[in-house]
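[1] predicted model, plus sequence, below.
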Amino acid sequence: MPVRTAAPRRRAVSMTSLIDVIFLLPLFFMLTSTFTKFAEIPLSTGGAGAGGPAPEAAPLFLRLSQTELSLNGETVALEALPDRLDAQAGDGAESPVLVSPTQETTSQRLVDLLVALRGLPGVDLRVLE
């Protein structure tokens, strides 16, 4: 004669841990989010055959790599770059600055450079591809 056993009882799902997660996740995202507007950086790329009048001042060539920064072939620190550009620009006419990042340059390094040069008067930044 077969022996009948009672079916195993299911345990009730505890809602306490689910409620904890539901309240902790929004709290985490509210505390770690930033609601400020980031500053905008104007950026123009050097196009092929862009029409228009030729610049009055000679362009300054800025080579950007991951480890060093050079202005017209001379190595310069990022902090000293605005003063060097101001000294080389000269008479206050708008001078184009051609920025050429190397392959290993990260986008963060390029943004750091653009932020450092953002407020300089008389500097027309162009990023070469």
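    Perfect, thanks for sending it.
[2] CA atoms for contacts and neighbours, from now on please.
    Fine.
[3] right, and A58 touches V97 too?
    No - judged on Cα atoms under 8 Å, A58 makes no contact with V97 at a distance of 9.1 Å.
[4] so which of these two has more stuff around it?
    V97 (19 against 12; other Cα atoms under 10 Å).
[5] now do the contacts for the more buried one.
    P59, L60, F61, L62, V123, D124, L125, R126 (Cα atoms under 8 Å, 6 or more residues apart in numbering).
[6] same question for Q103.
    By Cα under 8 Å, 6+ apart, the contact set of Q103 is S65.
[7] do the same with S44
    S44 makes contact with L125, R126, V127, according to Cα under 8 Å, 6+ apart.
[8] in strands only, show me the residues you listed.
    Among the contacts of S44, the residues falling in strands (DSSP state E) are L125, R126, V127.
[9] closest to I22 out of these?
    V127 (46.1 Å; Cα to Cα).
[10] show me what contacts that closest one?
    V127 makes contacts with L43, S44, T45, G46, L98, V99, S100, P101, as judged by Cα under 8 Å, 6+ apart.
[11] this is the other structure I want to compare:
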Amino acid sequence: MFKPRRKRTKLSMTSLIDVIFLLLLFFMLTSTFSKFSEVELSAASGGAALAPDVKPLFLQLGSDDITLNGEVLDLAGLAPALPVADADAAPVPLLISLRSDVTAQRLTDLLVALRPLRSVAPTVLGGT
């Protein structure tokens, strides 16, 4: 037979807005705001030729180890293995070669470790 038509009730938007506000407040209070540090990079440019007595250092960066002129090191032992800066001397070129398994974070960690050292001038070699 004929069913009586049900009356539609209006939904209250107040409770929905309250729930959205509470979710927004929750996510704002639980999220972490981390400070990102910057690593200065400069494009390579044509420079003057090296003096004949200056030998560049060769560093090969892997995902787990670092090889400096054939000697295997870790990131903590890198700074003591590099030459000490003279006040008048120019920095020694440090050529950095990346293995295929190196991540961008690993390279950033290396560049951050090299930043305070004024005795070396790092140059990251491009891949082929």
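    Right, received. Where do you want to start? Not measured: the values here are computed from a predicted model.
[12] would you pull the TM-score for this pair?
    Once the chains are laid over each other, their TM-score by TM-score structural alignment, normalised by the length of the second structure reads 0.76; 122 aligned residues with a Cα RMSD of 2.7 Å.
[13] circling back: for the contacts of V97 of the first structure, pick the one with the most neighbours.
    Highest neighbour count within these: L62, with 24 neighbours (other Cα under 10 Å).
[14] follow-up on the earlier one: got JSON lines for the contacts of V97 of the first structure, with distance to G51 of the first structure too?
    Below are those laid out as JSON lines (distance: Cα to Cα, whole Å):
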{"residue": "P59", "distance to G51 of the first structure": "16"}
{"residue": "L60", "distance to G51 of the first structure": "19"}
{"residue": "F61", "distance to G51 of the first structure": "20"}
{"residue": "L62", "distance to G51 of the first structure": "22"}
{"residue": "V123", "distance to G51 of the first structure": "19"}
{"residue": "D124", "distance to G51 of the first structure": "16"}
{"residue": "L125", "distance to G51 of the first structure": "17"}
{"residue": "R126", "distance to G51 of the first structure": "15"}
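[15] which residues touch the counterpart of R106 of the second structure in the first structure?
    Under the alignment (TM-score structural alignment), R106 of the second structure maps onto R109 of the first structure. Neighbouring residues of R109 of the first structure by Cα under 8 Å, 6+ apart: Q66.
[16] ok, R109 of the first structure to A116 of the first structure distance?
    11 Å (Cα to Cα, to the nearest Å).
[17] what of T106 of the first structure?
    As judged by Cα to Cα, T106 of the first structure and A116 of the first structure stand 16 Å apart.
[18] repeat that for P55 of the first structure.
    23 Å.
[19] ok, G90 of the first structure next?
    With distances taken as Cα to Cα, G90 of the first structure is found 19 Å from A116 of the first structure.
[20] between these two, who's got more neighbours?
    Neighbours per residue, other Cα under 10 Å: of G90 of the first structure and A116, the larger number sits with A116, 15 against 12.
[21] isn't the more buried one right up against P82?
    Yes - judged on Cα under 8 Å, A116 of the first structure makes contact with P82 at a distance of 7.4 Å.
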